[in-house]
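In: Need coordinates for the below:
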Amino acid sequence: MIGELVPGSVATEWRTDDSVPVALFPEEAAAVARAVEKRRQEFGTVRHCARLALGRLGVPEGPLPPGKRGAPRWPEGIAGSMTHCEGYRAAAVARTADVASLGIDAEPAEATLPDGVLPVISLPEERRHLDELAAGAPRMPWGRLLFSAKESVFKTWYPLTGQELDFEEAVIAFTPDGGDGAHAGTSTGAGTGAGTFTAELLVPGPVVDGTRRDGFTGRWLVRDGVVLTAIVLTR
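Out: Next up, the predicted model:
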């Protein structure tokens, strides 16, 4: 599914479980040596996805250990992003000659965020925006989409700046595809839909190819119980 949200210059791979055994490189194994089994499996599967995607770019297999803030250390000349949640693992990679940075995120398509989370990750104008969207498509997991989009913003921002970006330092707005772009779903499940989103940075943006980027644009998708967002900052 993640491939639907990115241009052809980006190679992707995804899995819905950890059924494929993965042999980790020593540097990778050391990073999760003290983790619980579930975490080690997710860690391995998402790197398996990344290695398959890198192979499509002609990049040989090698270790992808986590660096600062857990961001993967990609091979020279590669921009990439990984994500995993319950029922979904994915990786996306591209050559830095084509893509300055990218960020992907997956979240379970649960109707709401845990209590108290939305006020922490959002600004008042974003909450009003979500209320307006929910009036037209009440079964869409708009709160989860907002959280996922902000994660994709951070994953795009961080490799370019090496700095933190707080949740309140970017304003997200969603545009569904084709009118409301969202379907009601079942009486118990989330709706399905797709569209675009914009992220306006409220702090000075990164300079890419001599131009300051004051915001990012991305795409989103809700399907099969998963929320997906992706940003690709092309050259």
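In: C-alpha only now, for contacts and for neighbours.
Out: Noted.
In: contacts for stretch 70-81?
Out: 64-67, 82, 91-97, 99-104, 155 (Cα atoms under 8 Å, 6 or more residues apart in numbering).
In: can you give me how far it is from the chain middle?
Out: Here stretch 70-81 is found 14 Å from its chain centre; the criterion is Cα atoms, centre = their mean, to the nearest Å.
In: and if you look at stretch 31-44?
Out: A distance of 20 Å separates the centroid of the chain from that of stretch 31-44, by Cα atoms, centre = their mean.
In: another one to check against the first:
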Amino acid sequence: MLEKILPTQVASYETFEDPAEATLFPEEEALICDSVDLRRREFTTGRYCARQALARIGYSVPQPVLQGVRGAPIWPRSVRGSITHCRGYRAAAVVKVSELASVGIDAEPNLPLPDGILEAVALPAEQVMVKELLTDAPEVRWDRLLFSAKESIYKTWYPLTRRPLEFEDAVIDFDPADGTFSARLLSHVRSAQEFPRKIAGRWITGNGLVVTAIALSSASGSSVDSGL
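Out: Okay, here's the model as predicted:
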């Protein structure tokens, strides 16, 4: 699914199960030693996906992928990447910084958000958009897709700025016809030279999932289209 919405510069790997060969380095194991089984499986397979994706851009020797502030993965110095997982799906995407500035991916089940979550993550105009889209195209859970798109924005933003970004800091508009979305940072967000105020992303549905992705072409921040 990811390859359909990411540009060719980005290497990705996804799986719909937790393979037996997915294991952790001791340093990674220490990060989840007290976690419940579901979290352990998500983390372990997410790191497995990350290593598979890294191998596709030349990092053939497996290495630990630790985590930093706010749980963000720590990639090799010349790499930017993103990991996502939800029930029945784990994936990672990586790119060399010589190719692109940043990448963010997110996957969610194509199911309604729990009660009250849409109001917590969506601006009033977004809530209206979502309700209209759910009426016109109910096969896509646009509320969950909005949540996923905002997660992809954050995952693209944070490696460049090292600053938090809240759900209410960006407004999203979906194009239901061509699988794209646009996002605009609102005026109260402190500007970042490394990140544009307007970006574009892509989305796809399938296998009971909604998946979103954003790729930035340079530190000045123009978005990259996958060419679909």
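In: Could you report the TM-score for this superposition?
Out: Overlay of the two chains. TM-score (TM-score structural alignment, normalised by the length of structure 2): 0.91; 215 aligned residues with a Cα RMSD of 1.2 Å.
In: thinking again about what came up before, from the contacts of stretch 70-81 of structure 1, which land in helices?
Out: Lys155 (DSSP state H).
In: Got a PyMOL select line for the buried ones in the contacts of stretch 70-81 of structure 1?
Out: Buried residues among these (16 or more other Cα atoms under 10 Å), as a PyMOL selection:
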select buried, resi 64+65+66+82+91+92+93+94+95+96+99+100+101+102+103+104+155
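In: From the contacts of stretch 70-81 of structure 1, which land in strands?
Out: Met82, Ala91, Ala92, Val93, Ala94, Arg95, Val99, Ala100, Ser101, Leu102, Gly103, Ile104 (DSSP state E).
In: Correct me if wrong: the last one contacts Cys85.
Out: Right, the one you point to is Ile104 of structure 1. No - the criterion here is Cα atoms under 8 Å, and Ile104 of structure 1 misses it with Cys85 at 11.9 Å.
In: in structure 1, which spans are helices?
Out: 26-31, 37-56, 117-121, 124-136, 142-161.
In: Could you single out the most deeply buried of these?
Out: Of those, the one with the most neighbours on average (mean count of other Cα atoms under 10 Å) is helix 142-161, at a mean of 23.
In: sorry, back to before: can I get the helices of structure 1 in JSON lines with distance to Ser19 of structure 1?
Out: Below are those laid out as JSON lines (distance: least, Cα to Cα, whole Å):
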{"stretch": "helix 26-31", "distance to Ser19 of structure 1": "18"}
{"stretch": "helix 37-56", "distance to Ser19 of structure 1": "8"}
{"stretch": "helix 117-121", "distance to Ser19 of structure 1": "32"}
{"stretch": "helix 124-136", "distance to Ser19 of structure 1": "36"}
{"stretch": "helix 142-161", "distance to Ser19 of structure 1": "25"}
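In: and of those helices, who's closest to Asp18 of structure 1?
Out: For the helices of structure 1, distance to Asp18 of structure 1 was read as Cα to Cα. The smallest value, 5.8 Å, belongs to helix 37-56.
In: rewinding a little: between the ones in strands among the contacts of stretch 70-81 of structure 1, which is closest to Thr211 of structure 1?
Out: Looking across those and measuring by Cα to Cα, the closest to Thr211 of structure 1 is Ala100, at 12.0 Å.
In: Look up how far Ile172 of structure 1 lies from Ala100 of structure 1.
Out: 21 Å (Cα to Cα, to the nearest Å).
In: wait, Arg184 of structure 2 sits on Arg197?
Out: Yes - counting by Cα under 8 Å, Arg184 of structure 2 touches Arg197, with 5.6 Å between them.
In: Give me the more crowded residue out of those two.
Out: Between Arg184 of structure 2 and Arg197, counting by other Cα atoms under 10 Å, Arg197 is the more crowded of the two (18 against 15).
In: which residue is nearest the middle of structure 2?
Out: The structure's structure 2 has its C-alpha centroid closest to Ile105; by Cα atoms, centre = their mean the separation is 2.0 Å.
In: Which residue comes closest to that residue once chain neighbours are left out?
Out: Among residues not flanking Ile105 of structure 2 along the chain, Ala213 sits closest, at 4.4 Å (Cα to Cα, 6 or more residues apart in numbering).
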